[in-house]
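K.L.:
Provided below are the primary sequence and the corresponding predicted coordinates.
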Amino acid sequence: MPDVRVLVVDDQQTFRRAIAAVVSETDGFVVVDSAASGEDSLTAVDRLHPDLVLMDVNLPGIDGIEATRRMTLEPDAPVVVLLSTYDEDEIGTSGCGAASYVSKAAFGPDRLAAIWAAATR
């Protein structure tokens, strides 16, 4: 079975590196690229066709929720998981097309694998 191709989107380089490290430590997942803005994420999805996008909610320009909404309208849309330092009830994610929301503090290899398994059933 081929690796799950992951795009990491976060405006903070430290978080992009941390999330990419978690992805790299998870069997069956590989980072194909990263992006620092909502606009860049849309371009990267069009160019790379990742299977999974790990999307920060708070981004400059188009925020992660709007970028998710736009990319999940496409017929071959990737699975998108929203990430943030906020609790889920503090942000409005319903209706944007994301498969799930995970706080950055709770994100790890086991959680990544579980989210992917649930999203692809």
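P.N.:
Alright, I've got the coordinates. Residues are numbered from 1 along each chain as shown.
K.L.:
from here on, contacts and neighbour counts on C-alpha atoms
P.N.:
Fine.
K.L.:
Okay, residue 87 and residue 102: tell me how far apart.
P.N.:
Distance check for residue 87 against residue 102: by Cα to Cα, to the nearest Å, it reads 9 Å.
K.L.:
Check residue 62 too.
P.N.:
In this view, residue 62 and residue 102 are 20 Å apart by Cα to Cα.
K.L.:
Which one of these two is surrounded by more residues?
P.N.:
Ranked by neighbour count (other Cα atoms under 10 Å), residue 62 and residue 102 place residue 102 first, with 21 against 17.
K.L.:
show me what contacts residue 35?
P.N.:
Neighbour list for residue 35: 7-11, 41, 44 [criterion: Cα atoms under 8 Å, 6 or more residues apart in numbering].
K.L.:
I'd like these laid out as a markdown table, including distance to residue 77, secondary structure and neighbour count.
P.N.:
Formatted as a markdown table, the entries for the contacts of residue 35 read as follows, by distance: Cα to Cα, whole Å; DSSP: H, G, I helix; E, B strand; the rest coil; neighbours: other Cα atoms under 10 Å:
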| residue | distance to residue 77 | secondary structure | neighbour count |
| --- | --- | --- | --- |
| 7 | 13 | strand | 27 |
| 8 | 15 | strand | 25 |
| 9 | 16 | strand | 29 |
| 10 | 19 | coil | 26 |
| 11 | 22 | coil | 19 |
| 41 | 13 | helix | 25 |
| 44 | 12 | helix | 18 |
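K.L.:
Got another one to weigh against that:
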Amino acid sequence: MSDRIRIMIADDQELVRYGMRLVLEAEPDIEVVGEAEDGASAVREAERLRPDVVLMDVRMPGVDGIEATRRITGLYPATRVLVLTTYDLDDYAFGALRAGASGFLLKDTRPAALTGAIRAVADGDAVVAPRVTAKLIELASPRLPGPDRHDAHSVLSVLTTREREVLQRIGEGETNGEIAERFFLSESTVKTHVGRILSKLGLRDRVQAVILAYDLGVVGR
């Protein structure tokens, strides 16, 4: 099928790759086109295969998942990266998000959530799990530079009041549905606001919006 989502799995554990392949190949719209056992081979295989989505472990020998993510998203922007992490590796996952990943999943994510996340990312969205996002920020924020309030005002001046409110809720990890309910809007209206925010601020996706919201102090640390 030409419309299948082409997936590459990058993980240094063969058993993990095998398990993910079994789960993904059971889906009619997903095709696993390759595997990589470390970051360097992930970059090489991404160049050769040009997959739609890479499932990327963060801790691998040699070139780790963060650097591999940076190289892949820099060289092949059409290829999206989903980071795989565990709670004790949240700091690594945050680094990968800064490197250009489109989201992150826990390694114990249920199969349905995994495939749903892959479809969302392949469709141009980003996967930001609210509770995990909060923990990522909690761990990573002490090492982030403090926001420059003057710069924050300058950056955010291009947004309307409503768009600033939506950006804050994005930073808090709320979904479009939750934002719509909070402000008594339709989900399509919220989606429009999100799209305008990304366009005005020059952001690639929702993940970058979360990071910017914290960097600028839109969301409290």
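P.N.:
Perfect, thanks for sending it. Bear in mind that the values here come from a model prediction, so they are computed numbers and not experimental data.
K.L.:
Which helix or strand contains residue 48 of the second structure?
P.N.:
Per DSSP states H and E, residue 48 of the second structure falls inside helix 39-49.
K.L.:
buried residues in that helix?
P.N.:
For helix 39-49 of the second structure, the neighbour count (16 or more other Cα atoms under 10 Å) marks 39-43, 45-46 as buried.
K.L.:
Tell me the one among those nearest to residue 162 of the second structure.
P.N.:
Taking Cα to Cα as the measure, residue 162 of the second structure lies nearest residue 46 of the buried residues of helix 39-49 of the second structure, at 39.3 Å.
K.L.:
measure that closest one to residue 122 of the second structure for me?
P.N.:
In terms of Cα to Cα, residue 46 of the second structure sits 15 Å off from residue 122 of the second structure.
K.L.:
How about residue 14 of the second structure?
P.N.:
According to Cα to Cα, residue 14 of the second structure stands 24 Å off from residue 122 of the second structure.
K.L.:
Residue 182 of the second structure too?
P.N.:
Counting by Cα to Cα, the gap from residue 182 of the second structure to residue 122 of the second structure is 28 Å.
K.L.:
With neighbour numbers in mind, choose between the two.
P.N.:
Neighbours were counted for residue 182 of the second structure and for residue 122 using other Cα under 10 Å; residue 122 has more, 20 against 12.
K.L.:
quick one: the more buried one and residue 52 touch, right?
P.N.:
Yes: Residue 122 of the second structure is in contact with residue 52 according to Cα atoms under 8 Å; the separation is 6.3 Å.
K.L.:
which residues do these two both contact?
P.N.:
Common neighbours of residue 122 of the second structure and residue 52 (Cα under 8 Å, 6+ apart) are 5, 80.
K.L.:
Residue 89 of the first structure belongs to a helix, doesn't it?
P.N.:
Yes: judged by DSSP: H, G, I helix; E, B strand; the rest coil, residue 89 of the first structure forms part of a helix.
K.L.:
Quick one: the helices in the first structure, in order.
P.N.:
Using DSSP state H, the helices of the first structure run over residues 13-25, 38-48, 64-71, 109-119.
K.L.:
Using CSV, please lay out the ones you listed together with distance to residue 83 of the first structure.
P.N.:
Formatted as CSV, the helices of the first structure follow (distance: least, Cα to Cα, whole Å):
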stretch, distance to residue 83 of the first structure
helix 13-25, 10
helix 38-48, 13
helix 64-71, 9
helix 109-119, 11
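K.L.:
which one of those is the most hemmed in?
P.N.:
Scoring the helices of the first structure by mean neighbour count under mean count of other Cα atoms under 10 Å gives helix 64-71 as the most buried, with a mean of 23.
K.L.:
which other helices and strands contact that helix?
P.N.:
helix 38-48, strand 52-56, strand 79-84 (3 or more Cα pairs under 8 Å, 6 or more residues apart in numbering; DSSP states H and E).
K.L.:
list the contacts for residue 80 of the first structure?
P.N.:
Counting by Cα under 8 Å, 6+ apart, the residues that residue 80 of the first structure touches are 52-55, 68, 72, 97-100.
K.L.:
What separation do you get for the residue of the second structure most remote from its centre and residue 156 of the second structure?
P.N.:
Farthest-out residue of the second structure from its mean C-alpha position, per Cα atoms, centre = their mean: residue 150, at 28.1 Å. Plainly put, residue 150 of the second structure is 10 Å away from residue 156 of the second structure if you go by Cα to Cα.
K.L.:
Perfect, that will be all.
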